[in-house]
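Q: A predicted structure for the sequence below; I have some questions about it.
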Amino acid sequence: MKSNKSSSRRKFIRNSSLAAAGFFIVPRHVLGKGYIAPSDKLNIAAVGAGGKGQVNIALAYNNGAENIVSLCDVDDRQAADSRKKHPKASYYRDFREMLDKEGKNIDAVMVSTPDHMHAVIALPCMQLGKHVYVEKPLTHDIYEARILTQAAEKYKVVTQMGNQGSSSDGTRNVEAWVQQGVIGDVHTVHVWTNRPTWPQGIPTPKGQFAVPAEVDWDLWLGTAPYRDFNPAYLPAIWRGYVDFGTGSLGDMGCHFIDVPYRALKLRYPISVESSVTRVWTGFFQEAFNTDSYPPSSKSHIQFPARGKMVPVEMIWYDGGIMPRRPDELSPEEAFGEDSGGILFEGTKGKILAGIFGEHAQLLPANKFKGAKLPKAERPYVTRGPEGHQTQWTDACKKGHGAYTSSPFEMAGPLTETVLMGNLGIRSFYYSENDSKGNKKFTGRKKLLWDGANMKVTNFDAANQFIKRQYRGNWKLEL
């Protein structure tokens, strides 16, 4: 699925005089496959046309500002509304067939599928020179995130992960306050969410069900191990199952953790340890359930010093677990939002914010009342609900190097950090057989992480979760 053709509309325009490029329209067919003149609309294909995919399609389409030329979904029921809204778009179940037949007319691809298929869809698109937008989390496992980060640089395409808060004013403001020392040296960050809002810590669904005619179950499973069809997984309950989703961390971590990740200039962590809700099926009868994520969890993720920034501990909470309220808040004041919150602890004060860094407040309030706060020093961020997608589509027209808030060079390492929490969670659940063949819980572990080599150095059993084994002929090769 790789293309050796390197003709580039961007290169064509650059090699012409800038004045000429600004005063006439270069037809699409002259400039070659995969690139467009700034005056043209972007030709967008979407893999995953229902649910979040439907929302992303509408935002990128932006009332006709761009073209939706092809749709792909393994579930015709999910794609129905998008197909009605874009009747001229071709439709496929298999994205590989779509790329093969429609590739010449596609400039960019949006991927909004279950997590386990993100990487194997995005990579061949990038190899064909297509710009890509991939929903969060970027990938299902750490190895995949590293591969897509490398691919963005190798194939010189415009990339964006679907963590919309990275384009928000709230994120930018908190970033400026932290980096310019308003609350001193930040040593601890608490991040929490109310997720999951779907079942977790539950047994594998049972029962025999016929596969609906509208669903290609083999394609839906894709890279995941085979299991019989069950309607309990669809359309979004798959998030709670380890073969398909990434649980609460994957769903909301890329939103909430993004704010401190940027503000504190974090990169690879050095360790993680997690604790989880333990589910019991009877009196002293514990269910070692590795098929779905736990109902709630807590993870401690440690980061080293970065330049003048001190080492920092990030503590993640989900499933209703929250950190202790800061003393600077009165008992009646709200602590975060319904969806969760972020609390930075520094040597000179604290910052409390909601998702996307919104409604950020400095604590103690009386200390910072009337303080002149630094303004964000970042590239222009588009406004409105379509802003994150519009930023990406605008960048696609400009070409590689154009600014996006969450390019894979940022989104990849962020995703790796998010998935480190899941590494700790799955290692907590890891058990061994005792001499009688019964499962034996091995206890909570602190995993020491070698980020450069993607390896846990002190507990080899955890390394099996870094890179999945794909089913069948699915591969991920740069």
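A: Arrived safely, thanks for sending.

Q: C-alpha from now on. contacts and neighbour counts both.
A: Fine.

Q: Tell me how many other residues crowd Trp449.
A: 20 (other Cα atoms under 10 Å).

Q: On the three-state scheme, it is what?
A: strand (DSSP: H, G, I helix; E, B strand; the rest coil).

Q: ok, it - contacts?
A: Pro269, Ile270, Ser271, Val272, Lys455, Val456, Thr457 (Cα atoms under 8 Å, 6 or more residues apart in numbering).

Q: Just the buried subset of these, please.
A: Pro269, Ser271, Val272, Lys455, Val456 (16 or more other Cα atoms under 10 Å).

Q: Tell me which of the residues you listed fall in strands.
A: Ser271, Val272, Lys455, Val456 (DSSP state E).

Q: on that earlier part again, just the closest of the contacts of Trp449 to Gln200, please.
A: The shortest approach to Gln200 among the contacts of Trp449 belongs to Val272, at 21.6 Å (Cα to Cα).

Q: quick revisit: list just the nearest of the buried ones among the contacts of Trp449 to Pro137.
A: Among these, and counting by Cα to Cα, the member closest to Pro137 is Pro269, at 17.6 Å.

Q: didn't Asn105 look like it was pressed against Asn43?
A: Yes. Counting by Cα atoms under 8 Å, Asn105 touches Asn43, with 6.9 Å between them.

Q: Need the residues touching each of the two.
A: Val69.

Q: ok so, going back, I'd like the ones in strands among the buried ones among the contacts of Trp449 as JSON lines, with distance to Leu18 appended.
A: Formatted as JSON lines, those follow (distance: Cα to Cα, whole Å):
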{"residue": "Ser271", "distance to Leu18": "50"}
{"residue": "Val272", "distance to Leu18": "51"}
{"residue": "Lys455", "distance to Leu18": "48"}
{"residue": "Val456", "distance to Leu18": "51"}
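
Q: Please, where are all the strands along the stretch 101-250 of the chain?
A: Along the stretch 101-250 of the chain, the stretches classed as strands by DSSP state E, counting those that start in this stretch are 108-111, 131-134, 159-161, 186-193.

Q: Mind putting the ones you listed into CSV with mean neighbour count and distance to Ala365?
A: Shown next, in CSV, are these (neighbours: other Cα atoms under 10 Å; distance: least, Cα to Cα, whole Å):
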stretch, mean neighbour count, distance to Ala365
strand 108-111, 28, 43
strand 131-134, 28, 39
strand 159-161, 30, 35
strand 186-193, 24, 18
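
Q: Below is structure B, check it against A:
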Amino acid sequence: MTEKKESTAANPSRRNFIKTGSVAAASFMIVPRFVLGGNGFIAPSDKLIVAGVGVGGKGESDIANFAKSGKADIAFLCDVDDRRAANSVKRFPKAKRYKDWREMYDKEHKNIDAISVSTPDHNHALIAYHAMQLGKHVYVQKPLTHDIWEARLLTEAAKKYKVVTQMGNQGASNDGTRLMAEWYDADLIGDVHTVYCWTNRPVWPQGIKWPAPDPNVPKELDWNLWLGTAPYKEYVDKLVPFNWRGWWDYGTGALGDMGCHLVEAPFRVLGIQYAKDVQASVGSVYVDEFKKGVFPESCPPSSHITLTFPKTNKTKGDVTLHWMDGGIQPERPIELGASEKWGGEEGNGTLFIGTKGKMYASTYSDAATLLPKERTATANAPKIYERVPGGANGHYAQWVEGCLAGYGKTELSSSFDKAGPLTEALLMANLAVRGHDLPGGNIKLTWDNQAMRVTNFDPVNQYIKREYRNGFELKA
């Protein structure tokens, strides 16, 4: 489809604001901390000046939680959809409002300390990277990025620009991950060789045909800005605000949505990082009683993915991690009774299988439990990992405090040196899922981590880094 002319918001001065260094002379009543003295300086108000990009839904709760810390002022609100921004506008009536983050950066970057990014996945990296180039601390919703190359770029950028970072997988700050790490370090379950992670997601449409265009674009929505980096398409109904997750141009499927919550614990407990191979099986859809449908634009309705992680200093050999979505679950552990409930009530869970026992947890690493269950109450393991005050809710305040302290002064639960490799592994798993729609792609994919490439099936490498739409390019 021929790309339509973009809105005036995508003019050259906006596209090139990083290169030109254009600044605005607009004044603002709150002086940001970095202007008063740089990293580590305690301003008279001791407040972090925060701008939110994507302030509806999860973005709304993110900035509200930053404000609840008592040490952050939400000074700028940016959203392409006035409907989605409405609640945040009411909550923070003094905040200045923008629709285009590029315009906000251009005019206000001297008035901002930190940026919170809670847009659809496909725009995370672009918005965050340019903020980091401007020296702004960043909080980015999970998954960190849409593409593998972007995750590596942001991980390296955090170090290059010396900014404080956090991904929005708040379970990383829960006690459960730390408790399970202490059990594992105390050898209560022996050497873990196999992990299962599962979810009831997707709870949005997947495995479907792209809908017919709808000419009635809501007047409150800037469709061009919402598309951002993605290829231009005509507006379709119900894609915004949530169903975009099931389309590869914008989302990363169930794995991208829930993987950062459920796979985070194995990463921390076992010290795994980059996988070396991956294979997948996916659920089928049918266009009629006998004919299977193939809709490569859409994520599948279910999948079972198997990742192999190399031996770490906390394991005796490779670790096999199984990911299951669409309601698929692993076999019930023999330590549980036939009617006994296990995992999360919401249909999500993580199970560790070791040579001496097993342990599991639900979403956000809640309800950490040893098997048999009676072992949990009598477990004796030294408490060696510092807890985050408030657990998952404290994830937000932890970032605010880290930003106030300055780069390198505090450790964060999901800083990009942790979140980047986790996101890369999940996006690599999606390569195996997408390979099913390509001839000959139903194989085990071998991964060269340094080169960021699949070595035995080149067609899937096209998904490692997207082609960016004019006006929304991301260049290292």
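A: That came through, no problem. A quick note: this is a predicted structure, and the numbers were derived from the prediction, not measured.

Q: Quick one: the strands of the stretch 101-250 of structure 1 as JSON lines, columns for distance to Trp392 of structure 1 too.
A: Formatted as JSON lines, these follow (distance: least, Cα to Cα, whole Å):
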{"stretch": "strand 108-111", "distance to Trp392 of structure 1": "10"}
{"stretch": "strand 131-134", "distance to Trp392 of structure 1": "8"}
{"stretch": "strand 159-161", "distance to Trp392 of structure 1": "6"}
{"stretch": "strand 186-193", "distance to Trp392 of structure 1": "27"}
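
Q: The aligned partner of Ser362 of structure 2 in structure 1 - how many residues pack around it?
A: Under the alignment (TM-score structural alignment), Ser362 of structure 2 maps onto Gly354 of structure 1. Using other Cα under 10 Å, Gly354 of structure 1 has 25 neighbouring residues.

Q: Same question for the one 5 residues further on.
A: Summarising burial for His359 of structure 1: neighbours were counted as other Cα under 10 Å, giving 13.

Q: So it lies in a helix, does it not?
A: No. Counting by three-state DSSP, His359 of structure 1 falls outside a helix, being coil.

Q: give me the number of residues near the residue nearest to it when sequence neighbours are not counted?
A: With Cα to Cα, 6 or more residues apart in numbering as the criterion, His359 of structure 1 has its nearest non-adjacent residue at 5.7 Å, and that residue is Ala353. The number of residues packed near Ala353 of structure 1 is 26, by other Cα under 10 Å.

Q: what helix or strand is the residue mapped onto Val294 of structure 2 from structure 1 on?
A: Aligned counterpart of Val294 of structure 2 in structure 1: Phe288 (TM-score structural alignment). Using DSSP states H and E, Phe288 of structure 1 is not contained in any helix or strand.

Q: helix/strand/coil for the residue nearest to the match of Ser362 of structure 2 when sequence neighbours are not counted?
A: Nearest non-adjacent residue to Gly354 of structure 1, counting by Cα to Cα, 6+ apart: Gly341, 4.4 Å away. Of the three states, Gly341 of structure 1 takes strand under three-state DSSP.

Q: Give me the neighbour count for the equivalent of Val236 of structure 2 over in structure 1.
A: Under the alignment (TM-score structural alignment), Val236 of structure 2 maps onto Asn230 of structure 1. Neighbouring residues of Asn230 of structure 1 were enumerated by other Cα under 10 Å; the total is 16.

Q: ok, back up a step: list the contacts of the match of Val294 of structure 2.
A: Val279, Tyr429, Ser431, Lys439 are the contacts of Phe288 of structure 1 under Cα under 8 Å, 6+ apart.

Q: how close does it sit to Pro203 of structure 1?
A: 10 Å (Cα to Cα, to the nearest Å).

Q: Ok, Ser297 of structure 1 next?
A: Ser297 of structure 1 is 18 Å from Pro203 of structure 1, by Cα to Cα.

Q: between the two, who's got more neighbours?
A: Applying other Cα under 10 Å to Ser297 of structure 1 and Pro203 shows that Ser297 carries more neighbours, namely 23 against 14.

Q: for the residue mapped onto that one from structure 2, what are its contacts?
A: Superposed on structure 2 with TM-score structural alignment, Ser297 of structure 1 falls opposite Ser303. By Cα under 8 Å, 6+ apart, the residues touching Ser303 of structure 2 are Ala280, Ser281, Val282, Gly283, Trp323, Met324, Asp325, Gly326, Ile328, Val433.

Q: and those as CSV, adding neighbour count and secondary structure?
A: Listed next are the contacts of Ser303 of structure 2 as CSV, based on neighbours: other Cα atoms under 10 Å; DSSP: H, G, I helix; E, B strand; the rest coil:
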residue, neighbour count, secondary structure
Ala280, 25, strand
Ser281, 17, strand
Val282, 20, strand
Gly283, 13, coil
Trp323, 26, strand
Met324, 27, strand
Asp325, 27, strand
Gly326, 21, coil
Ile328, 16, coil
Val433, 25, helix
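
Q: my guess is Met258 of structure 2 meets Asn200, correct?
A: No. The pair Met258 of structure 2 / Asn200 is not scored as a contact, 9.5 Å apart, by Cα under 8 Å.

Q: picking up where we left off before, quick one: the spatially closest residue to the match of Ser297 of structure 1 that is not a sequence neighbour and Thr363 of structure 2, what's the gap?
A: Spatial nearest neighbour of Ser303 of structure 2, excluding adjacent residues (Cα to Cα, 6+ apart): Val282 at 4.2 Å. According to Cα to Cα, Val282 of structure 2 stands 23 Å off from Thr363 of structure 2.
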